[in-house]
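*Asks:* pasting the sequence and the predicted coordinates here, then a few questions.
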Amino acid sequence: MIRLHHVAFSRSFRVLWLLEELGLEYEVIHYDIRDGSLRGAFQELSPAGRVPALETGDQVLFESGAIHEYLTETYPRAGLGRAAGTIQRARFLEMLHFAETMAGCIEQLNMQHVFLRDPAQASAMVIKLVTARLAGTLKALERLLEGQAFLLADGFSAADTMMGFNLFAAPYFVPLDGLAGLLAYRARLEARPAYGRARARDGAQKFYDRAFYPVPELGA
């Protein structure tokens, strides 16, 4: 039995999507980030109290990048990883970790714009700096995609399920207008049947109450 501990529209969607791409049977345990269910007993599965956590057999894994490496190595016939010694191995690992660099910016903006209990505690300067950093990673990603359909030159991989989710969350803070390459890449990801199946099992997002969160005026 494979069991995914999941919050809708969070980074655990990466693993949900990868499980669909691998064609595996699994159960989804849903949580709400605001109701305290990720504290207490859940921390026995994920010490930081964060999704994803993946139960498989007699072990539990946390951290979406590690789960991606584990699943692609455990189910290599799907061709979604790149084995050690192959030409694309270094780029595969690089993209897994670059996805988390970008996601870290999104997480900081989520905290500033959405999750602070007292919105007055948000820092306009921090938001400005992190938004600029996120925009820089998006522009870099578009350059990395030039001339190819997916993150790896030899085709779709689990690096795309790691990175692709960011392109659905980042536009709440940085418009993708003018980044035609990223928009085309996102459309290719959306067109994948496994993505559609994963989205159907994902659940409704409860984070964002607006389509876009602008950088506030300094001093406001």
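*Replies:* Received it, and whenever you're ready, just let me know what you need.
*Asks:* use CA for all of it now, contacts and neighbours both
*Replies:* Will do.
*Asks:* so how far is Thr101 from the closest residue to Leu141 other than its chain neighbours?
*Replies:* Closest residue in space to Leu141, ignoring its immediate chain neighbours: Leu182 at 7.7 Å, by C-alpha to C-alpha, 6 or more residues apart in numbering. Relative to Thr101, Leu182 is positioned 17 Å away (C-alpha to C-alpha, to the nearest Å).
*Asks:* same drill for those two, tell me which one is more crowded.
*Replies:* Leu182 (21 against 15; other C-alpha atoms under 10 Å).
*Asks:* ok, that one touching Glu142?
*Replies:* Yes. Between Leu182 and Glu142 there is a contact under C-alpha atoms under 8 Å: 5.7 Å.
*Asks:* this is the other structure I want to compare:
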Amino acid sequence: MSGVVLHHVPFSRSFRVLWLLEELGIERQIVDYDIRDGSMRKGALPGMSPAARVPALEIDGMTLFESGAIVEYLCETRREAGLAPMPGDPERAEYLQWVHYAETMGTLVEQLNINRIFLRDPAQASATVIRLTTARLRATLMGMEARLQGDWLLSGFSGADVMMGFNLFAAPYFVKFDEFPKLSEYRERLSARPAFVRAREVDGQQRFYDRDFYPLPEAT
């Protein structure tokens, strides 16, 4: 296998990388994994990612892991696309804050996925933990709703939108978006981008969620 290779699970955080590759016009091969069948712990992936998780991206003669690091690297090494403010730019600090805030939110989504989707025995899930984590996720969305002013997180579309955008397609499985009109409109703008549409076509159907929304469990 040669060229750019993305190790990927559909509708996971590796979608950020797939989407960004489309935005940048970078051709790639995709190696798909299923999060449930143990395939990520086999083969070459554990040697590429210390956690044996996706994404892993083979590019420029090396392998990168962690979606945030990959987004920053691609945007900063492909400067002609204008997707990252460089040091000295007035928007640089704001860009970095949103890139990393995306992982604050993404970690909460991951915890809800574990408790609500991936536990083999659903009885092991803690209703208290689920309710607290959902409340924290909602709070991160409320904070973002309050700060979002324009069409994008910065004055123009950037890698920060790629990082954050993925979250806004996963979070509604756990938090109703009726109270977030600006985030709902922002999500529509993201999903209308041609590169996003192409990436979703390549990504295929998500295999995680068996319903459109997971209501809060009753407190115990």
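*Replies:* Noted; the coordinates are in hand. As the structure is a computational prediction, the values presented were derived from the model and not from experiment.
*Asks:* how far apart are the helix or strand harbouring the residue nearest to Leu141 of the first structure and its match in the second structure?
*Replies:* In this assignment (DSSP states H and E), Leu182 of the first structure forms part of helix 180-190. Comparison of helix 180-190 of the first structure with the second structure after fitting gives an average deviation of 0.4 Å (mean C-alpha distance after the TM-score superposition for the first structure).
*Asks:* helices or strands next to that helix in the packing?
*Replies:* helix 124-144 (3 or more C-alpha pairs under 8 Å, 6 or more residues apart in numbering; DSSP states H and E).
*Asks:* following the helix it packs on, which helix or strand comes up?
*Replies:* Next along from helix 124-144 of the first structure, by DSSP H and E: helix 158-164.
*Asks:* mean deviation of that next one from the second structure?
*Replies:* Helix 158-164 of the first structure sits 0.4 Å off on average (mean C-alpha distance after the TM-score superposition for the first structure).
*Asks:* which secondary structure elements does that helix contact?
*Replies:* Partner elements for helix 158-164 of the first structure (3+ C-alpha pairs under 8 Å, 6+ apart): helix 13-22, helix 64-74, helix 89-110.
*Asks:* for Gly196 of the first structure, find the nearest of those.
*Replies:* helix 13-22 (8.7 Å; C-alpha to C-alpha).
*Asks:* how distant is the closest one from the center of its chain?
*Replies:* 11 Å (C-alpha atoms, centre = their mean, to the nearest Å).
*Asks:* find me the equivalent region of that helix in the second structure.
*Replies:* Per TM-score structural alignment, the counterpart of helix 13-22 of the first structure in the second structure is residues 15-24.
*Asks:* now swap in stretch 54-73 of the first structure and tell me
*Replies:* Counting by TM-score structural alignment, stretch 54-73 of the first structure corresponds to residues 57-76.
*Asks:* again with stretch 82-90 of the first structure
*Replies:* The alignment of stretch 82-90 of the first structure onto the second structure (TM-score structural alignment) covers residues 85-93.
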